[in-house]
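K.L.:
model this:
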Amino acid sequence: MPTPRHHLNRQRRRQALSDPPAPGPRAHAARAHAPVALLPEPEPVSEREPEEELDADTPAPARTAARRRRFSPLVVLCLLTLLLGAFAGWAHHRASGLRDDPARGNTALTDLARTSEIKGQTAAAVAALFSYDHADTAPFERAGRTLLTGKAVAQHKALFGGVLAQAARQKTVITTTVTDSAVERIDGDRARVLVYADQSSVSTAGTGKAKSADQGVYAGAMFALDMVRRDGRWLVESIDTFGR
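P.N.:
As a prediction, this is how the structure comes out:
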């Protein structure tokens, strides 16, 4: 027959089996020194947007649009390169054309002293070459020898061939005065001058009433002269009467 002591021992065994053992000092120490797990470091964020991954299940229009978006910067860069190259070529060609343009060698508007010199000597040459006095032909003949060169010699003779014969008979005095001139071009020692002149022709052959009746003939003239510099002087090299 069980005694009270046996009942007490049985209750203790049941209590020991039902309650878990309390943690010991070593367990507390191990838990206190257990390493703390660190949070995973965030992956660096790239500034470049991830490219779209295309697989076999992606529809064809979507793949085409993705490729266009991927290659559009490259296409724009190529187009800009081509445009810049074309512009550089055009600019080089334009600059070469300006350097080779004959008008750039014209100093008529920039060299004012030379322009004034040409105009002054041209006016003096025209007055001597296109004026004639039947009583004193020496200045006219001297001008033809000293102020003409090249084909202007023959042109001057052709212009005055018939005039001189008539002027000798009628005892004519021809006076030519430059009213205005313009230097169209100066290229080194050559120049082209546009001349405006007034010309009068008076006959002194008549006597009495016939002489007083001749009031003379007045006319305006316009022509161009090609001038060339020789030995410090500007000579007439060509006479252009514009087909007259």
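K.L.:
from here on, contacts and neighbour counts on C-alpha atoms
P.N.:
Will do.
K.L.:
distance from the strand or helix carrying S72 to the middle of the chain?
P.N.:
Element membership for S72 (DSSP states H and E) is helix 60-100. Offset of helix 60-100 from its chain centre (Cα atoms, centre = their mean, to the nearest Å): 22 Å.
K.L.:
again, but for stretch 144-154
P.N.:
Distance, centroid of stretch 144-154 to centroid of chain: 42 Å (Cα atoms, centre = their mean).
K.L.:
okay, buried residues for it please.
P.N.:
144, 147-149, 152-153 (16 or more other Cα atoms under 10 Å).
K.L.:
first vs last residue of it, how far apart are they?
P.N.:
10 Å (Cα to Cα, to the nearest Å).
K.L.:
swap in stretch 142-157?
P.N.:
Note: stretch 142-157 ends 13 Å apart using Cα to Cα.
K.L.:
what do you get for stretch 231-244?
P.N.:
32 Å.
K.L.:
buried ones in it?
P.N.:
234-239.
K.L.:
a markdown table for these, including secondary structure and distance to P73?
P.N.:
Below are those laid out as a markdown table (DSSP: H, G, I helix; E, B strand; the rest coil; distance: Cα to Cα, whole Å):
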| residue | secondary structure | distance to P73 |
| --- | --- | --- |
| W234 | strand | 66 |
| L235 | strand | 68 |
| V236 | strand | 67 |
| E237 | strand | 66 |
| S238 | strand | 65 |
| I239 | strand | 66 |
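K.L.:
one more, for comparison:
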Amino acid sequence: MPTPRHHLNRQRRRQALAAAPEDTAPRPRPRASVGVLTGPAPGAGRRPAAKPVRETAGAPEEDTAASGSGPRRLVPLVVLCVLTLLLGGFAGWAHGRAGELRDDPARSNTALTDLARTSEIKGQTGAAVAALFSYDHADTAPFEKAGKTLLTGKAVEQHRTLLGGVLARAAEQKTVITTTVTDSAVERIDGERARVLVYADQSSVSTAGTAKAGGKQPKAQDQGVYAGAMFAVDVVHRDGRWLVENIDTFGR
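P.N.:
This next block holds a predicted model:
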């Protein structure tokens, strides 16, 4: 049982503790750490910062770069599809264009590549034009033979129409018509057909005249008519010869 003195001392300590400032209150002595956490670490109550999950062996990386890997993988595939479509379209266009070039008549023209055939056409066409458009009233056999052997197709009627009126007057005026091919150019050779542009000089002289007194020879009535001509002929190869099948006078 405590004595009155012991009770008095206890009461004094309580009064002293009550009168002392808060910062002078006794603090608990810190315990020494023994290497194992026995309480919450400093900063307890805070949620630890999230750490990025790095890619490990056999597991995909889960950071922000991994989320964008999907769209980037699609880019090469889209580019490949576009290139495939473009190349396919170009191949189709090239095939169609090649067919057009093969079907183009200008591509089958061998006038500039087959020089021997071109020279042959020019020579035979020049000779045919000279025979077909030359006429001598005193010897009509060459003219008639040329019309029968060097013409074919619609050129037969064209030749008759062109020279019909001339021949009617030539018999009366005893005319001599001479045609000389001065130049020619093969525009096109397409297989067994060709088109030739012809330049020619033509002269027409009448030999009819009146007798002079004294029984001398007739005197020519004129000195002749000379003119240049340009036209085109279409020729076809038959039986080893080039025959005229069309005469184009360009609307004249």
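K.L.:
what's the closest of the buried residues of stretch 144-154 of structure 1 to K171 of structure 1?
P.N.:
G144 (20.2 Å; Cα to Cα).
K.L.:
let me see the ranges of the helices in structure 1.
P.N.:
Under the criterion DSSP state H, structure 1 contains helices at 4-18, 25-32, 60-100, 112-129, 138-146, 152-170, 209-213.
K.L.:
closest to Q199 of structure 1 out of those?
P.N.:
helix 112-129 (9.7 Å).
K.L.:
buried residues in that closest one?
P.N.:
In helix 112-129 of structure 1, the ones that count as buried by 16+ other Cα under 10 Å are 115, 118-119, 121-123, 125-129.
K.L.:
adding distance to T81 of structure 1, write the buried residues of stretch 144-154 of structure 1 out as a markdown table.
P.N.:
A markdown table is the format used below for those (distance: Cα to Cα, whole Å):
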| residue | distance to T81 of structure 1 |
| --- | --- |
| G144 | 66 |
| L147 | 61 |
| L148 | 60 |
| T149 | 58 |
| A152 | 58 |
| V153 | 61 |
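K.L.:
quick one: map I247 of structure 2 onto structure 1.
P.N.:
I247 of structure 2 maps onto I239 in structure 1, with residues paired by TM-score structural alignment.
K.L.:
go on, A185 of structure 2?
P.N.:
A185 of structure 2 maps onto A182 in structure 1, by TM-score structural alignment.
K.L.:
near the closest residue to its match other than its chain neighbours, how many other residues are there?
P.N.:
Among residues not flanking A182 of structure 1 along the chain, L194 sits closest, at 5.1 Å (Cα to Cα, 6 or more residues apart in numbering). A count of nearby residues for L194 of structure 1, using other Cα atoms under 10 Å, gives 18.
K.L.:
what about the strand ranked longest in structure 1, how far off from structure 2?
P.N.:
If you go by DSSP state E, structure 1 has its longest strand at strand 172-187. Compared with structure 2 after fitting, strand 172-187 of structure 1 deviates on average by 0.8 Å (mean Cα distance after the TM-score superposition for structure 1).
K.L.:
from the chain's centre, how far out does that strand sit?
P.N.:
The answer for strand 172-187 of structure 1 is 36 Å, by Cα atoms, centre = their mean.
K.L.:
ok, stretch 190-210 of structure 1 next?
P.N.:
Per Cα atoms, centre = their mean, the centroid offset for stretch 190-210 of structure 1 relative to its chain is 48 Å.
K.L.:
contacts for that stretch?
P.N.:
Stretch 190-210 of structure 1 is touched from outside by 118-119, 122, 167, 169-186, 211-212, 214-229, with contacts defined as Cα atoms under 8 Å, 6 or more residues apart in numbering.
K.L.:
apply 6 Å and report the result again.
P.N.:
170-185, 216-228 (Cα atoms under 6 Å, 6 or more residues apart in numbering).
K.L.:
likewise stretch 116-132 of structure 2?
P.N.:
111, 146, 179-181.
K.L.:
ok, of those, which one's closest to H95 of structure 2?
P.N.:
A111 (26.5 Å).
K.L.:
roughly how far does the aligned partner of the closest one in structure 1 sit from D189 of structure 1?
P.N.:
Aligned counterpart of A111 of structure 2 in structure 1: A108 (TM-score structural alignment). As judged by Cα to Cα, A108 of structure 1 and D189 of structure 1 stand 12 Å apart.
K.L.:
what about the two, which has more around it?
P.N.:
It is A108, of A108 of structure 1 and D189, that has more neighbours when counted by other Cα under 10 Å, with 20 against 11.
K.L.:
what is the burial count for V173 of structure 1?
P.N.:
The local packing of V173 of structure 1 (other Cα under 10 Å) involves 19 other residues.
K.L.:
cool, and the one 10 residues further on?
P.N.:
When neighbours are counted by other Cα under 10 Å, V183 of structure 1 registers 20.
K.L.:
list the contacts for it?
P.N.:
Applying Cα under 6 Å, 6+ apart, we find V183 of structure 1 in contact with V193.
K.L.:
now it: how far from L148 of structure 1?
P.N.:
18 Å.
K.L.:
how about G162 of structure 1, what's its match in structure 2?
P.N.:
So G162 of structure 1 corresponds to G165, using TM-score structural alignment.
K.L.:
to clarify, my last question referred to A124 of structure 1.
P.N.:
Match for A124 of structure 1 (TM-score structural alignment): A127.
K.L.:
residue contacts, the nearest residue to T110 of structure 2 once chain neighbours are set aside?
P.N.:
Once flanking residues are discounted, T110 of structure 2 sits nearest to I189: 5.4 Å by Cα to Cα, 6+ apart. Residues near I189 of structure 2 by Cα under 6 Å, 6+ apart: 109-111.
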